[in-house]
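Student: With the sequence up front, the predicted model follows.
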Amino acid sequence: MARTGRPKAELILTSDERDQLQRWVRRRKSSQALALRSRIVLAAGDGLTNKDIGELIGCSQPTVRKWRGRFIESRLDGLYDEPRPGRPATITTDEVEDVIVATLEETPANATHWSRTKMAERSGLSRTTIGRIWQAFGLQPHREEGFKFSNDPLFVEKVYDIVGLYLEPPESAVVLSVDEKSQVQALSRSQPAFPMMPGMPEKRTHDYVRNGTTSLFAAMNVDDGTVIASTHRKHRSIEFKKFLQKIDREVPDHLDVHVVCDNYGTHKHPIVKTWMANHDRFHMHFTPTYSSWINQVERLFAEVTRDLLQRSDHRSVQALEKDLRQWVAAWNENPKPFIWTKTAEEILASIGRLLKRTTGPGH
């Protein structure tokens, strides 16, 4: 009597299951393993035996039996790989929480902030583990950023005034963000720099010779990014008035001029006030105290520092001033305005949240 083998459980596909299996077979992004399993189940749904399926698809009968059985037991979900157990976690959630809380609320002995080594000693975890925990929660104890709250009694009014100029400038007017980058040093390195090479950054000596200073006066048009600039060896009220006169010459006569600048004493000197009184088209808008971030020209000074001054090597003030003028001229060939996006309400709300964090309970 012929052996019929173990009776097989009946495998019947619904129309939806058949459609999904056929999509997995055709889809280019399906894994090869999932496509193979789908072909096995489709063939089984057509009534083929395990032996016939193995010969048709090119796989062993045990493989066919495995995925036939997985599909009958769990349907489509049974064709996915089961998660491998892997190595059990060695770091508990309590240990992670302890590291996070200690990082945020404690300081190490004889130090102002945590390092990976110090936290590893405290927690008993490895330095690598501490680094991964900090990275996962976005913590960087080695970094800090400075801030100082304005004590200007007219802070809110000035924020609304200046942000209003940025977002909705007046008609028939130009808005200029104005300031001086004072005491720019002409520095010459004591030795020539070693140029950058593959696998090695540029190298410069840490010591240098000071060859004098100059100040860069700049007025940036917040609409198109163009810059009016001049250099002066000093930055007194006299020099600031000369710079205003230069602005007056370069801005077309039919436009009003709104000047955004800080509260530096030279900007409010009687000499400047007298000049302003005689030039009706000029309007001064002072930023709140300790709020240089609202003056867009500071972004321009950051650009010139990064592009030119950070690695500069100037043997004289004249050479430095020449390079500053050339940098401004190159900038004006392809000016890049800084787009202001935050409204006054958003700025004040953000400052309010920071105040709650720094002056709330426990501070």
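Tutor: Ah, there it is.
Student: Could you use CA atoms for every contact and neighbour count after this?
Tutor: Noted.
Student: Can you classify Ser230 as helix, strand or coil?
Tutor: strand (DSSP: H, G, I helix; E, B strand; the rest coil).
Student: what's around it, how many residues?
Tutor: Using other CA atoms under 10 Å, Ser230 has 19 other residues around it.
Student: In three-state terms, label the closest residue to it other than its chain neighbours for me.
Tutor: Among residues not flanking Ser230 along the chain, Phe217 sits closest, at 5.3 Å (CA to CA, 6 or more residues apart in numbering). Put simply, Phe217 is strand when judged by three-state DSSP.
Student: likewise Ile238?
Tutor: Ile238 - assigned by three-state DSSP - is helix.
Student: which residue sits closest to it, ignoring its sequence neighbours?
Tutor: Of all residues not flanking Ile238 in the chain, Ile271 sits nearest, at 7.5 Å (CA to CA, 6+ apart).
Student: wait, isn't Val297 in contact with Gly225?
Tutor: No - using CA atoms under 8 Å, Val297 makes no contact with Gly225, being 9.6 Å away.
Student: Between the two, point out the one with more neighbours.
Tutor: Val297 (27 against 22).
Student: got the contact list for that one?
Tutor: Counting by CA atoms under 8 Å, 6 or more residues apart in numbering, Val297 touches 177-179, 218-220.
Student: how about a cut-off of 6 Å?
Tutor: Ser177 (CA atoms under 6 Å, 6 or more residues apart in numbering).
Student: now swap in His283 and tell me
Tutor: His258.
Student: check which helix or strand covers it.
Tutor: Element membership for His283 (DSSP states H and E) is strand 282-286.
Student: Same question for Leu21.
Tutor: Since the elements are taken from DSSP H and E, Leu21 ends up inside helix 15-26.
Student: hmm, who's touching that helix?
Tutor: Contact partners of helix 15-26, identified using CA under 6 Å, 6+ apart, comprise 30, 35, 38.
Student: Name the nearest residue to the first one, ignoring sequence neighbours.
Tutor: Translated: Ser30. Nearest non-adjacent residue to Ser30 (CA to CA, 6+ apart): Trp24, at 5.9 Å.
Student: For the nearest residue to Lys118 once chain neighbours are set aside, identify the helix or strand it belongs to.
Tutor: Of all residues not flanking Lys118 in the chain, Pro108 sits nearest, at 7.2 Å (CA to CA, 6+ apart). For Pro108, there is no helix or strand it lies in under DSSP H and E.
Student: and the gap between Pro108 and Pro141?
Tutor: In this view, Pro108 and Pro141 are 12 Å apart by CA to CA, to the nearest Å.
Student: quick one: contacts for Val41?
Tutor: By CA under 6 Å, 6+ apart, Val41 has no neighbours at all.
Student: Go through stretch 56-71 and flag the buried ones.
Tutor: 64-65, 67-71 (16 or more other CA atoms under 10 Å).
Student: Provide the contact partners of it at residue level.
Tutor: 50-51, 54, 78.
Student: nearest to Asp98, of the residues you listed?
Tutor: Gly78 (39.5 Å; CA to CA).
Student: who touches that closest one in this structure?
Tutor: 70-71.
Student: repeat that with 8 Å
Tutor: So, once contact is read as CA under 8 Å, 6+ apart, Gly78 ends up touching 67, 70-71.
Student: Against that first model, consider the following:
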Amino acid sequence: MPVPRARQITLTPTDRRKLKALAYSHAAAYQQVIRARIIRDAAHGYSNTKIAARQQVHIDTVRYWRGRYADEGLPGLADRRRTGRPPRFTPVQVAEVKAMACQLPAELAVPLSRWSCPDLAHEAIARGLVPAISASTIRRILAADTIKPWQHQSWIFIRDPDFATKASRVLDLYARTYDGEPLGVDEYVVSSDEKTSIQARCRCHPTLAPGVARMMRVNHEYQRGGALAYLAAYDVHQAHVFSHCSAKTGIIPFMTLVEKVMTQEPYASAKRVFWVVDNGSSHRGQAAIGRLTKRFPNAVMVHTPTHASWLNQVEIFFSIVQRKVVTPNDFTSLDQVEDRLTAFEQHYNATARPFRWKFTPADLEDLMARIERHEQKEQNLQQPPGCDHQPAGLAHAA
């Protein structure tokens, strides 16, 4: 009986390059790597027996994939599509589960603030959408469309009628421009705000440093040692921080910080020093502008839009303080908190560089355009059919 001859394998330059990359890949599936190596050995003239020994597989495996490549080429090395077990849930049932997940529980009279997979499974059964379903199946159904009803994100709608004007003024200052004119070398931009309620929490047991296979350990129980406010002024272009600690916020603590900055050089003799502040009670409105200008004629107060303190660069510095100084909070007294903040200020100023501010006037224009489209869409939904209406501007933002 004649012995069947092995299929002849001849590689094209493209297939040879792809098979080589796959054969030496560390990220591809192991089965795909073995199949690529089998075909490369076959193209080099090795017998099926020799290939089986080299790749440590059965000789029938070599015959199978050698034949598949000879008949179908490189696509033949992929797995065949398998039918698998028939789906237990119809497309309509799957769509109904997804639709329920995209509704607030309160809309369905369910006493929950947000859904979890077990809650959705229980509600789907209770409403008769499916006879039975597990939480893991719900999770797989939602994962197909990246639906995560157990997560939430806070947001706030812009309601300052002069948002674009105020935000543009702040962004221009960051780009060293004011009223269309570039700032001079003797003009500075200072971003200022308060970080309130920094507590002194004295842990009942000492904090343990990290060890081998062990992270830092902080005792959960603590005694309160009071709280203080941390006021900071950040020179946007010089990356220099000035700070002041106070028992509480207010006009006097803020003006104390201003005094600390404006009595130092180069700010004392500067042509203008722009103070970017939010709308907190310590520096709100025209009264705060007049108070600052009266005390320091070369100081110019610039307010960020309402509820837009994210435009204030000092908030970035406060986030650094929160991560590197305040958390985890383990201080024996407020004096220790103040000493740590002061020491960190000196440490930060020694190596600080200006922040890479990425929100540009072009980004602001895109934001305003999206808001206007959103307002227009809402008005179209609320307007009765057949009625004429005028598009609303930013001044009518809800």
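Tutor: Received it, and whenever you're ready, just let me know what you need. Everything numeric here is computed off the predicted structure, so don't read it as measured data.
Student: thinking again about what came up before, next step: the buried residues of stretch 56-71 of structure 1 restricted to helices.
Tutor: 64-65, 67-71 (DSSP state H).
Student: Now do the same for Pro337 of structure 1: its match in structure 2.
Tutor: Under the alignment (TM-score structural alignment), Pro337 of structure 1 pairs with Pro354 of structure 2.
Student: and the gap between the aligned partner of Gln326 of structure 1 in structure 2 and Asp235 of structure 2?
Tutor: With TM-score structural alignment as the criterion, Gln326 of structure 1 lines up with Ala343 in structure 2. Distance, Ala343 of structure 2 to Asp235 of structure 2, using CA to CA: 18 Å.
Student: quick one, which of those two is more surrounded?
Tutor: Asp235 (22 against 11).
Student: Please pull up the equivalent of that one in structure 1.
Tutor: So Asp235 of structure 2 corresponds to Asn221, using TM-score structural alignment.
Student: From Asp207 of structure 1, how far out is its match?
Tutor: For Asn221 of structure 1, the distance to Asp207 of structure 1 - CA to CA - is 37 Å.
Student: for Thr305 of structure 1, same thing?
Tutor: Counting by CA to CA, the gap from Thr305 of structure 1 to Asp207 of structure 1 is 19 Å.
Student: Over to Pro192 of structure 1?
Tutor: On the measure of CA to CA, Pro192 of structure 1 and Asp207 of structure 1 end up 11 Å apart.
Student: Name the residues of stretch 269-284 of structure 1 that are buried.
Tutor: Going by neighbour count (16+ other CA under 10 Å), the buried part of stretch 269-284 of structure 1 is 272, 276, 282, 284.
Student: Report the secondary structure state of the most centrally placed residue in structure 2.
Tutor: The centroid of structure 2 falls nearest to Gln153 when counting by CA atoms, centre = their mean (11.0 Å). When classified by three-state DSSP, Gln153 of structure 2 comes out as coil.
Student: Could you find the counterpart of it in structure 1?
Tutor: By TM-score structural alignment, Gln153 of structure 2 lines up with Glu145.
Student: now do Gly280 of structure 2
Tutor: By TM-score structural alignment, Gly280 of structure 2 lines up with Tyr264.
Student: And for its match, the neighbour number?
Tutor: Tyr264 of structure 1: 13 neighbours (other CA under 10 Å).
Student: same question, Trp150 of structure 2
Tutor: Trp150 of structure 2: 11 neighbours (other CA under 10 Å).
Student: residues touching it, list them.
Tutor: 114-116.
Student: between the residues you listed, which is closest to Phe331 of structure 2?
Tutor: Arg114 (36.8 Å).
Student: What separation is there between Pro337 of structure 1 and Val25 of structure 1?
Tutor: The value you get for Pro337 of structure 1 to Val25 of structure 1, if CA to CA is used, is 53 Å.
Student: which of these two has more neighbours?
Tutor: More neighbours surround Val25 than the other of Pro337 of structure 1 and Val25, with 20 against 16 (other CA under 10 Å).
Student: Against Arg189 of structure 1, how distant is the more buried one?
Tutor: Counting by CA to CA, the gap from Val25 of structure 1 to Arg189 of structure 1 is 67 Å.
Student: Leu324 of structure 1 too?
Tutor: 19 Å.
Student: Please tell me how far the aligned residue in structure 2 for Pro288 of structure 1 sits from Thr249 of structure 2.
Tutor: Structural alignment (TM-score structural alignment) places Pro288 of structure 1 against Pro305 in structure 2. Noted for Pro305 of structure 2: a distance of 21 Å to Thr249 of structure 2, by CA to CA.
Student: Give me the more crowded residue out of the two.
Tutor: The neighbour comparison of Pro305 of structure 2 against Thr249 (other CA under 10 Å) goes to Pro305, with 24 against 20.
Student: would you say that one is within a helix?
Tutor: No - using three-state DSSP, the secondary structure at Pro305 of structure 2 is coil, not a helix.
Student: Double-check it against Asp162; I have them as touching.
Tutor: Yes - between Pro305 of structure 2 and Asp162 there is a contact under CA under 8 Å: 7.2 Å.
Student: what about the helices in structure 2?
Tutor: Under DSSP H, structure 2 gives helices at 13-23, 30-43, 48-55, 59-72, 91-101, 117-126, 135-143, 163-174, 251-262, 285-295, 314-321, 334-351, 361-382.
Student: can I get the ones you listed in a markdown table with distance to Val185 of structure 2?
Tutor: Formatted as a markdown table, the helices of structure 2 follow (distance: least, CA to CA, whole Å):
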| stretch | distance to Val185 of structure 2 |
| --- | --- |
| helix 13-23 | 57 |
| helix 30-43 | 63 |
| helix 48-55 | 71 |
| helix 59-72 | 71 |
| helix 91-101 | 57 |
| helix 117-126 | 59 |
| helix 135-143 | 55 |
| helix 163-174 | 13 |
| helix 251-262 | 17 |
| helix 285-295 | 21 |
| helix 314-321 | 22 |
| helix 334-351 | 21 |
| helix 361-382 | 23 |
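Student: Can you check which of these gets nearest to Gly226 of structure 2?
Tutor: helix 334-351 (6.7 Å).
Student: mean shift between that closest one and structure 1?
Tutor: Here the mean offset of helix 334-351 of structure 2 against structure 1 after fitting is 1.7 Å, by mean CA distance after the TM-score superposition for structure 1.
Student: now the contacts of Gly78 of structure 1 in JSON lines, with distance to Gln135 of structure 1?
Tutor: Shown next, in JSON lines, are the contacts of Gly78 of structure 1 (distance: CA to CA, whole Å):
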{"residue": "Trp67", "distance to Gln135 of structure 1": "41"}
{"residue": "Arg70", "distance to Gln135 of structure 1": "40"}
{"residue": "Phe71", "distance to Gln135 of structure 1": "41"}
